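3D, please:
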Amino acid sequence: MSSANSLSVEELGSAAQRERRKRILDATIDLASQGGFDAVQMRAVAERADVALGTLYRYFPSKIHLLVSALSRELERAELVLRDRPAVGDTPAERVINILKRTSRGMQGDSHLTEALTRSFMFADASVAQEIHGVGMILTRMMTRAMHPGREEFTEDDVAIARVLGDVWLSALVAWVTGRNTAEQTARHIEVAVNLLLRER
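Predicted coordinates:
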């Protein structure tokens, strides 16, 4: 696997480059929705996105870079939805459970896509650290904002708890994707973890 990083939106200088990156991720998500992890092949993505294969590799050095970046974009979209429809609940735990259940239901609604994105996260190694970090940052923002609506600054404990909850959520998705847990068991696992970590908050 390549040690290079994917090109982020911020690193792309022109509108045409940003549009090309968007087309690549759109193509990736379309292919993953149709056939899961195995359906996402670099050549197929390049053809569907109407870019040269070499161009695709400049944007995303490997299939894993590509899929983890797609996961990041899907979570960004979920984050935008949550800004318009904030978490409901009287306590931090209730609000975090609410957003995680909503996000989980959204992903479980497209099982092929979720399988592809989750497996890419499972298979990622150190070369994908930048992309993995991006996913973690989005999840941390979602959790901390649900814990403390309207607040812009958070304590170290808040951030640490949010990171652990993000890890628990991703682990629960892995268990669902691999058939170890049902959707109901996944939701219960998440709920127990949130209540334990946020019991006193």
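
going forward, measure contacts between C-alpha atoms and count neighbours the same way
Fine.

in this protein, which spans are helices?
15-35, 42-49, 53-59, 63-84, 92-108, 111-123, 129-147, 156-177, 183-197 (DSSP state H).

looking at the ones you listed, which is nearest to residue 1?
Closest to residue 1 of the helices of the chain is helix 63-84 (CA to CA; 8.6 Å).

what's the burial count for residue 90?
Residue 90: 8 surrounding residues under other CA atoms under 10 Å.

repeat for residue 169
Neighbours of residue 169 (other CA under 10 Å): 24.

identify the residue spatially nearest to it, adjacent ones excluded.
Once flanking residues are discounted, residue 169 sits nearest to residue 190: 6.3 Å by CA to CA, 6 or more residues apart in numbering.

the one you found: what's it in contact with?
The neighbours of residue 190, taking CA atoms under 8 Å, 6 or more residues apart in numbering as the test, are 97, 100, 168, 169, 172.

state the distance from it to residue 15.
Remark: distance between residue 190 and residue 15 (CA to CA, to the nearest Å) = 40 Å.

same deal with residue 80?
For residue 80, the distance to residue 15 - CA to CA - is 22 Å.

re the thing from before, ok, the residue nearest to residue 169 to residue 56 distance?
Taking CA to CA, one finds residue 190 at 36 Å from residue 56.

ditto for residue 184
In terms of CA to CA, residue 184 sits 38 Å off from residue 56.

out of those two, which sits in the busier spot?
residue 56 (23 against 9).

I figured that one was touching residue 48, is that so?
No - counting by CA atoms under 8 Å, residue 48 is not a contact partner of residue 56; they are 11.2 Å apart.

please generate a structure for the following sequence too, so the two can be compared:
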Amino acid sequence: MARIASARLSAEPSSPEQHDRRRRILRAAARIGGEKSLERVQMHEVAKAAGVAIGTLYRYFPSKIHLFTAVMAAQVDRFEEGITRPAPGTPPEEAVADLLVRASQQLLAQPVLAASMLHASNAANGATVADTGRIDGTFREIVLRTVGIEVPTAQDVTLVRLLMQCWYGVLQSSLNGRASMADVESDIRLACNLLLAPRSNSH
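Take a look at the predicted model:
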């Protein structure tokens, strides 16, 4: 089992060279994580594949939890960049469901990597793994923007958090072989309708 994330904070890259090294590490981790489970991934293997010293890897990612949470954050960022406007007249909760179904299909296309990313992000301590905040923040922005809520209330934020937790659970059920892709889509659409339709209809 992967160790719980170290209490040490990750270093943040500042120069272009440091950003490039961090990106190389994430690409290497995603490639290796697509073939091996989180428990079998070795940090020295990732460092070698990324062409960096092991000390550099641990400077940015003190544990595999930090590393694969960051891999998920990068995937969420890329997904956000690829979002297109929903068709005119699409109910907001349907538009969010469409986005989450597409995101699920992308993640589940690499089930070994998806399992590692979900395990890491679920095990991560938000106080010491900064990328958990990036994932939550990006997810919240995507949903609120799609629903059309510009100034969210505390309840809006709570509903989005519940939706995210539900989505994680649905993905995990699929990865555990307990839900088909049809089940995943059906569950996502039901969750979006139950949690978001009342809010979108009130704005």
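
that older thread, quickly list what's touching both of residue 56 and residue 48 of structure 1.
Joint contacts of residue 56 of structure 1 and residue 48 (CA under 8 Å, 6+ apart) are residue 24.

list the contacts of residue 27 of structure 1.
So residue 27 of structure 1 contacts 45, 48, 49 (CA under 8 Å, 6+ apart).

the residue most central in space within structure 2: what's it in contact with?
The structure's structure 2 has its C-alpha centroid closest to residue 72; by CA atoms, centre = their mean the separation is 4.1 Å. Residues in contact with residue 72 of structure 2 (CA under 8 Å, 6+ apart) are 117, 118, 121, 135.

hang on, the earlier thing: dump the helices of structure 1 to JSON lines, plus distance to residue 6 of structure 1.
What follows is the helices of structure 1, written out as JSON lines (distance: least, CA to CA, whole Å):
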{"stretch": "helix 15-35", "distance to residue 6 of structure 1": "10"}
{"stretch": "helix 42-49", "distance to residue 6 of structure 1": "14"}
{"stretch": "helix 53-59", "distance to residue 6 of structure 1": "5"}
{"stretch": "helix 63-84", "distance to residue 6 of structure 1": "6"}
{"stretch": "helix 92-108", "distance to residue 6 of structure 1": "23"}
{"stretch": "helix 111-123", "distance to residue 6 of structure 1": "14"}
{"stretch": "helix 129-147", "distance to residue 6 of structure 1": "7"}
{"stretch": "helix 156-177", "distance to residue 6 of structure 1": "21"}
{"stretch": "helix 183-197", "distance to residue 6 of structure 1": "31"}
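
quick check: the gap between the residue nearest to the centre of structure 2 and residue 135 of structure 2.
8 Å.

still on that earlier bit, ok, which of the helices of structure 1 comes nearest residue 7 of structure 1?
So among the helices of structure 1, helix 53-59 is nearest, using CA to CA, at 5.1 Å.

which residues sit against the closest one?
6, 7, 21, 24, 42, 43, 46, 47.

and if we set it to 7 Å?
With CA atoms under 7 Å, 6 or more residues apart in numbering as the test, helix 53-59 of structure 1 has contacts from 6, 7, 43, 46.

what does stretch 190-203 of structure 2 give?
92, 93, 97, 147, 159, 163.

among the residues you listed, who's most crowded?
Busiest of those [other CA under 10 Å] is residue 93, holding 25 neighbours.

and that one? What does it align with in structure 1?
With TM-score structural alignment defining the correspondence, residue 93 of structure 2 maps onto residue 93 in structure 1.

aligned to the residue nearest to residue 169 of structure 1, what sits in structure 2?
Using TM-score structural alignment, residue 190 of structure 1 pairs with residue 188 in structure 2.

how close does that match get to residue 97 of structure 2?
6 Å.

kindly report the same for residue 134 of structure 2.
On the measure of CA to CA, residue 134 of structure 2 and residue 97 of structure 2 end up 21 Å apart.

ditto for residue 141 of structure 2
15 Å.

same thing with residue 165 of structure 2?
14 Å.

check residue 19 of structure 2 too.
Residue 19 of structure 2 is 33 Å from residue 97 of structure 2, by CA to CA.

likewise for residue 181 of structure 2?
From residue 181 of structure 2 over to residue 97 of structure 2 (counting by CA to CA), the distance is 14 Å.

over to residue 136 of structure 2?
For residue 136 of structure 2, the distance to residue 97 of structure 2 - CA to CA - is 17 Å.

and if you look at residue 33 of structure 2?
27 Å.

and if you look at residue 157 of structure 2?
17 Å.

just the buried ones from the contacts of helix 53-59 of structure 1?
6, 7, 46 (16 or more other CA atoms under 10 Å).
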